[in-house]
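>>> fold the following for me, if possible:
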Amino acid sequence: MTEPVEIRVIGFGMGPQHVTPEAAAALRGCDYALAVQKGDDDPLLAVRQAVADAHGVELVVVRDPERDRSPGLDRAGYEGAVADWYDARLAAYRAVLDERGGTCAFLVWGDPSLYDGTIRIVRELGVTFDVLPGISAPQVLAARHGIVLHEVGRPVHVTTARRLRADVAGGQDNVVVMLTAGVDLDGFGDWTIWWGANLGGVGERLVSGRVGDVLDELVAAREAARAEAGWVMDLFLLRGPADGAA
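I've put the predicted structure just below:
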């Protein structure tokens, strides 16, 4: 590399309003920030641009490699697709760092510790880095609904939509579900849901109640969030009925 490189992995929640004072100070001390662009029209890139602009930092943009998102992928296929995508993104990042050096910020939605691959990628780059925590989506979800994510003395299980049914079959009945790609709640009619989309951002929507009673409202709210913002990020807490039956 042209000169020593340091990376600061910075969680920014859902936008400038969620950037903590610690994260803001770290960002202002960076020479530039690095981000990927997903497609020709990437509304999420605009949020990263707003965060960088708010703290006077240049945003360097690279094109995000394509990833196999075929709905029929089994677990091995999914993990292989993610691995290939990581390798391609790693190469794109390394090219920028080789050219620029200096201190670079990686701006991460929510908190870098939760369902985000940035830390893994940065480790592969083999450079010095640190991590600044951000406000996570489950935190905002709980705050918006005014709830605690777990009942007294009970755990909360955090998983993905892809793994939801397997985890419920394994006994989980209080689940925060992330990385959704739609609404598939067949069989959960008697469960209680606390759902949110675009939390803290444009198009924010909230729905809660017995799944069987609010599902149509939830589907409509999800589409409304997408229509307003041009994109949708949603998650939910799903809690089983007292007798544990689905």
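>>> please make it C-alpha for all contacts and neighbour counts, starting now.
Noted.
>>> from the contact counts, what lies against whichever helix in the chain runs longest?
In the chain, taking DSSP state H as the definition, the longest helix is helix 75-100. Where contact means 3 or more CA pairs under 8 Å, 6 or more residues apart in numbering; DSSP states H and E, helix 75-100 is packed against strand 59-63, helix 118-125.
>>> quick one more, to check against the first:
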Amino acid sequence: MIALSLIGIGTGNPDHLTRAAEAAMRAADLILLPRKRAETAELLDLRAAICAAVVGDAARTATFDVPGRDPALPYLDGVDAWHGAIAAAWREAIARHLPGGGRVALLVWGDPSLYDSSLRIAARLDAGAIPVMVEVVPGITSLQALAAAHAIPLTALGAPLLVTTGRRLATEGWPGDIEMVAVMLDSGCAFEQLDPAGTTIWWGAYLGMAQQSLLAGPLAATAPAIRDERTLLRARHGWIMDCYLLRRDAARADASDR
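Next up is the predicted model:
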């Protein structure tokens, strides 16, 4: 039996770890650390530093290479094939480093519940010879970190919040009469395709980390600055993780679906 702990570790700041996350890390017989392309080595280093800070010399870690997604395939087909390849990489790493079974931990950026596929990938592990029991330890999401960094609420008074992706915002536009929209996984600055009138944006990258960057203001004036900052930061670090919150004036939001 493999007991797999998916541990939300927040957005790169060790102070984001909960006591439950620390306990799960210490209880693990093996902590798997994903290794992606060379320019994202800092992400591997951050996970290794968190392990060292929490578990110390007793930490037993192993790295594995994360397969890339085939951009030639249709998006959903490509993601499905990619998840299958990642599950195979997990299965192979576990079999190599923990052949007798035991407790395995994966450190998940943010929280496994929000635009993260760790749970979907974990569900594929039972296709192997060893049964897998999955435990989730929640963590701080980037949206929580964004709201805290800007000292703002995620919701207007008595109003809903819609969480979506940059891909959907670009293709579908502003979602109906929603006043507050949180956007994640936006590599193309989809906010630039919106009519900016009456809209405010709060943006953040590397939230909670030493290189955190924040911008906020009316969308018309702030959008170019965000694009320039994203370009600069990606060139400097080789990777970027960011998200943003959009608020449209209530009167404008009410009229948007007419």
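>>> tm score of chain vs chain?
Here the superposed chains carry a TM-score of 0.89, computed using TM-score structural alignment, normalised by the length of structure 1; 238 aligned residues with a CA RMSD of 1.9 Å.
>>> re the thing from before, now do the longest helix of structure 1 against helix 118-125, angle only.
If you take axes from the mean of the first three to the mean of the last three CA atoms, to 10 degrees, helix 75-100 of structure 1 sits at 60 degrees to helix 118-125.
>>> so Thr180 of structure 1, which state does it fall into?
Here Thr180 of structure 1 is coil, with the state taken from DSSP: H, G, I helix; E, B strand; the rest coil.
>>> show me what Asp130 of structure 1 aligns to in structure 2.
Superposed on structure 2 with TM-score structural alignment, Asp130 of structure 1 falls opposite Glu135.
>>> wait, is Leu238 of structure 1 part of a strand?
Yes. Counting by three-state DSSP, Leu238 of structure 1 falls inside a strand.
>>> list the contacts for it?
Going by CA atoms under 8 Å, 6 or more residues apart in numbering, Leu238 of structure 1 touches Asp173, Asn174, Val175, Val176, Val177, Trp191, Thr192, Ile193, Trp194.
>>> what helix or strand does the match of Asp130 of structure 1 sit in?
Using DSSP states H and E, Glu135 of structure 2 sits within strand 132-137.
>>> list of residues touching that strand?
Contacts of strand 132-137 of structure 2 (CA under 8 Å, 6+ apart): 1-8, 20-21, 24, 112, 122, 125-126.
>>> farthest-separated two in these?
The largest separation in the contacts of strand 132-137 of structure 2, counting by CA to CA, is between Ala20 and Asp126 at 25.3 Å.
>>> returning to what we had before: go through the strand holding Glu135 of structure 2 and flag the buried ones.
By 16 or more other CA atoms under 10 Å, the buried positions in strand 132-137 of structure 2 come out as Val132, Val134, Val136, Val137.
>>> which pair of those spans the longest distance?
The widest separation within the buried residues of strand 132-137 of structure 2 (CA to CA) is 16.1 Å, between Val132 and Val137.
>>> okay, buried residues for the helix or strand harbouring Arg47 of structure 2 please.
Counting by DSSP H and E, the element that carries Arg47 of structure 2 is helix 41-54. By 16+ other CA under 10 Å, the buried positions in helix 41-54 of structure 2 come out as Leu43, Leu44, Arg47, Ala48, Ile50, Cys51, Val54.
>>> try stretch 56-65 of structure 1
Val57, Glu58, Leu59, Val62, Asp64, Pro65.
>>> now for the nearest residue to Ser136 of structure 1 once chain neighbours are set aside, how many residues are close by?
Using CA to CA, 6 or more residues apart in numbering and skipping the chain neighbours, the partner closest in space to Ser136 of structure 1 is Gly110 (4.2 Å). The local packing of Gly110 of structure 1 (other CA atoms under 10 Å) involves 25 other residues.
>>> Gly110 of structure 1 reaches Val9, doesn't it?
No. In this structure, Gly110 of structure 1 is not within contact of Val9 by CA atoms under 8 Å, at 11.6 Å.
>>> so which bit of structure 1 is stretch 150-169 of structure 2 matched to?
Counting by TM-score structural alignment, stretch 150-169 of structure 2 corresponds to 145-164 in structure 1.
>>> what does Cys30 of structure 1 correspond to in structure 2?
In structure 2, Cys30 of structure 1 lands on Ala28 (TM-score structural alignment).
>>> its match - how many residues pack around it?
For Ala28 of structure 2, using other CA under 10 Å, the count is 21.
>>> could you point out which element follows the longest helix of structure 1?
Next helix or strand after helix 75-100 of structure 1 toward the C-terminus (DSSP H and E): strand 102-108.
>>> mean shift of that following strand relative to structure 2?
Comparison of strand 102-108 of structure 1 with structure 2 after fitting gives an average deviation of 0.8 Å (mean CA distance after the TM-score superposition for structure 1).
>>> the inter-axis angle of that strand versus helix 43-54?
Going by the same axes, to 10 degrees, strand 102-108 of structure 1 makes 130 degrees with helix 43-54.
>>> so what does strand 102-108 of structure 1 touch, helix or strand wise?
strand 5-11, strand 32-37.
>>> most packed of the ones you listed?
strand 5-11 (a mean of 23; mean count of other CA atoms under 10 Å).
>>> what span of structure 2 is that strand aligned with?
Taking TM-score structural alignment, strand 5-11 of structure 1 hits residues 2-8 over in structure 2.
>>> returning to what we had before: and the helix holding Arg47 of structure 2, what does it pack against?
Looks like helix 41-54 of structure 2 contacts helix 19-27, strand 30-35 (3+ CA pairs under 8 Å, 6+ apart).
>>> distance to Thr164 of structure 2 for those - can I get that in JSON lines?
Converted to JSON lines, the helices and strands packed on helix 41-54 of structure 2 look like this (distance: least, CA to CA, whole Å):
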{"stretch": "helix 19-27", "distance to Thr164 of structure 2": "27"}
{"stretch": "strand 30-35", "distance to Thr164 of structure 2": "26"}
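>>> would you map the strands across the stretch 151-258 of structure 2?
All strands of the stretch 151-258 of structure 2, identified by DSSP state E, counting those that start in this stretch, fall at 161-165, 180-184, 199-205, 213-218, 242-248.
>>> contacts only, for Gly110 of structure 2.
So Gly110 of structure 2 contacts Gly8, Ile9, Gly10, Thr11, Gly139, Ile140, Thr141, Ser142 (CA under 8 Å, 6+ apart).
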